[in-house]
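Engineer: sequence below, structure please.
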Amino acid sequence: MLKLIGAIFIVAATTWGGFEFAKRYSDRPKQIRQLRFALQSLEAEIMYGQTPLARAAEQIAAQVGPPVNQLFEQFAEKLKVGTFSARHAWNESLEDVWKKTVLKKGEYEALKHFGETLGQHDVTSQQKYIKLALGHLESEEKEAEIAQAKNEKMVRSLGFLSGLLLILLLM
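Structural biologist: Below is the predicted model:
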């Protein structure tokens, strides 16, 4: 009886681990879409609303979910303090929030490069840099969707099957 209960716990734990690991594959495209939406909103705020950067970041943070909203919340807070340039505030916020995301180096580089240009140019040039960042994120999103389709189901199955293998080895 104890062996059966132990076996159930092992299979449940490894299956849960597989599902948690597979969740990273489904969360990555979602977070990239949130970033793309946020940058599109930032573009609209800058181009058409003539909204100050700190206020635009606050409004965007209210529109997107975590962890992307945390990036824009921290960015707005750092801009309001006034001791940070837009570039420095963006890079600091990106560093702080990056650990909470499931994004990869490609997205990080696109956002970091975008941050280098933030607040440095006129409105039309800034729009070009936003479009460039959106293009990079779009290609990363396509790659993330391919990886999700290819690996998500396999990782879930591996969690379950590794539990079964562990039970067989222990018996």
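
Engineer: for the rest of this, base every contact and every neighbour count on C-alpha atoms.
Structural biologist: OK.

Engineer: what helix or strand is S41 located in?
Structural biologist: In the assignment (DSSP states H and E), S41 maps to helix 2-44.

Engineer: what's near enough to touch I32?
Structural biologist: For I32, the contact set (Cα atoms under 8 Å, 6 or more residues apart in numbering) comprises L103, E107, L137, E138, E140, E141.

Engineer: do you know how far the second one is from A86?
Structural biologist: With distances defined as Cα to Cα, to the nearest Å, the gap from E107 to A86 amounts to 19 Å.

Engineer: between the strand or helix carrying N151 and helix 2-44, how many degrees?
Structural biologist: Per DSSP H and E: N151 is located in helix 123-170. Angle, helix 123-170 to helix 2-44, by axes from the mean of the first three to the mean of the last three Cα atoms, to 10 degrees: 170 degrees.

Engineer: any idea which residue is closest to the centre of the chain?
Structural biologist: Q31 (3.9 Å; Cα atoms, centre = their mean).

Engineer: to compare with the earlier structure, here is another sequence to fold:
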Amino acid sequence: MYLVIKIIGCILLVSATTLMGFKKAQRLYKRRDFINDFLVFLDTLATNIRYSTDELSIILSKSEDRFGKAIYGAYEKYDGTFFKKWKNAVADISDGYALKHEDKQLLCSFGEKLGITDVEGQLKHIELYKGLANAHLDDSKNEIKQKSRLYKTMGFFVGTAAALVII
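Structural biologist: Got it, this is the predicted structure:
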């Protein structure tokens, strides 16, 4: 009976550590998807700024992409200047996407200068941040290549090693 409990415990241990490895790898994919959503948002925002005469908050409220909806939903909860609302919204939504500190800084600095220049200035600002976001996207893709498989296999092997020590 004691051996059966040990084996079941070892199986649960290996399963748990393997799952932890998969969860850690999944965070890499979430970051990549978030940056892709941000790039789609930038394209949509550039089009809306170019062809719409609406205020920036109204343009955000009409956003149909995932990033735009998420940022506007968080944006509406706060009071203050546009930048203060933007910064708080970025902090709210970034927790669920495993963003690095540099990614959060990119988003905050984007919102800091958004809406304070004329249409051409805003479009140039968006183009600049599209390039910066593409660099972050390349970084996230490289991380996925380098670390995703590592996290998955390390989770399994750490659990297996611990299970062998227990037995």
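
Engineer: rewinding a little: for L169 of structure 1, state which of the contacts of I32 of structure 1 is nearest.
Structural biologist: Relative to L169 of structure 1, the closest of the contacts of I32 of structure 1 is L103; by Cα to Cα it sits at 35.8 Å.

Engineer: in space, what's closest to the closest one - neighbours in sequence excluded?
Structural biologist: R28 (5.7 Å; Cα to Cα, 6 or more residues apart in numbering).

Engineer: mind telling me what the one you found corresponds to in structure 2?
Structural biologist: For R28 of structure 1, the aligned position in structure 2 is R31, judged by TM-score structural alignment.

Engineer: on that earlier part again, so which bit of structure 2 is the helix holding N151 of structure 1 matched to?
Structural biologist: Counting by TM-score structural alignment, helix 123-170 of structure 1 corresponds to 119-166 in structure 2.

Engineer: distance check, the residue lying closest to M20 of structure 2 once chain neighbours are set aside against I7 of structure 2.
Structural biologist: In this structure, M20 of structure 2 finds its nearest non-sequential neighbour in G155, 6.3 Å apart by Cα to Cα, 6+ apart. Distance of G155 of structure 2 to I7 of structure 2, computed by Cα to Cα: 18 Å.

Engineer: one more: Y129 of structure 2?
Structural biologist: In terms of Cα to Cα, Y129 of structure 2 sits 53 Å off from I7 of structure 2.

Engineer: with neighbour numbers in mind, choose between those two.
Structural biologist: Each of Y129 of structure 2 and I7 has its neighbours counted (other Cα atoms under 10 Å); Y129 has more, 19 against 14.

Engineer: coming back round to it: for the residue nearest to M20 of structure 2, grab the count of nearby residues.
Structural biologist: If we define neighbours as other Cα under 10 Å, then G155 of structure 2 has 22 of them.

Engineer: ok, T83 of structure 1 - contacts?
Structural biologist: Contacts of T83 of structure 1 by Cα under 8 Å, 6+ apart: none found.

Engineer: three-state assignment of it?
Structural biologist: Here T83 of structure 1 is recorded as coil under DSSP: H, G, I helix; E, B strand; the rest coil.

Engineer: how close does the closest residue to K30 of structure 2 other than its chain neighbours sit to I71 of structure 2?
Structural biologist: Nearest residue to K30 of structure 2, sequence neighbours excluded (Cα to Cα, 6+ apart): Y97, at 5.4 Å. Distance, Y97 of structure 2 to I71 of structure 2, by Cα to Cα: 13 Å.

Engineer: for these two, indicate the residue with more neighbours.
Structural biologist: Set side by side, Y97 of structure 2 and I71 show more neighbours around I71, with 23 against 17, by other Cα under 10 Å.

Engineer: show me what contacts that one?
Structural biologist: W86, A89, V90, I93.

Engineer: show me what the helix holding N151 of structure 1 is packed against.
Structural biologist: helix 2-44, helix 105-117 (3 or more Cα pairs under 8 Å, 6 or more residues apart in numbering; DSSP states H and E).

Engineer: so can I have a markdown table of the ones you listed showing distance to E152 of structure 1?
Structural biologist: Below are these laid out as a markdown table (distance: least, Cα to Cα, whole Å):
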| stretch | distance to E152 of structure 1 |
| --- | --- |
| helix 2-44 | 5 |
| helix 105-117 | 20 |
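
Engineer: closest one to K150 of structure 1 among these?
Structural biologist: Here helix 2-44 is closest among these (Cα to Cα), at 9.5 Å.

Engineer: and the closest one against structure 2, how far off on average?
Structural biologist: In the superposition against structure 2, helix 2-44 of structure 1 averages 0.9 Å from its aligned positions (mean Cα distance after the TM-score superposition for structure 1).
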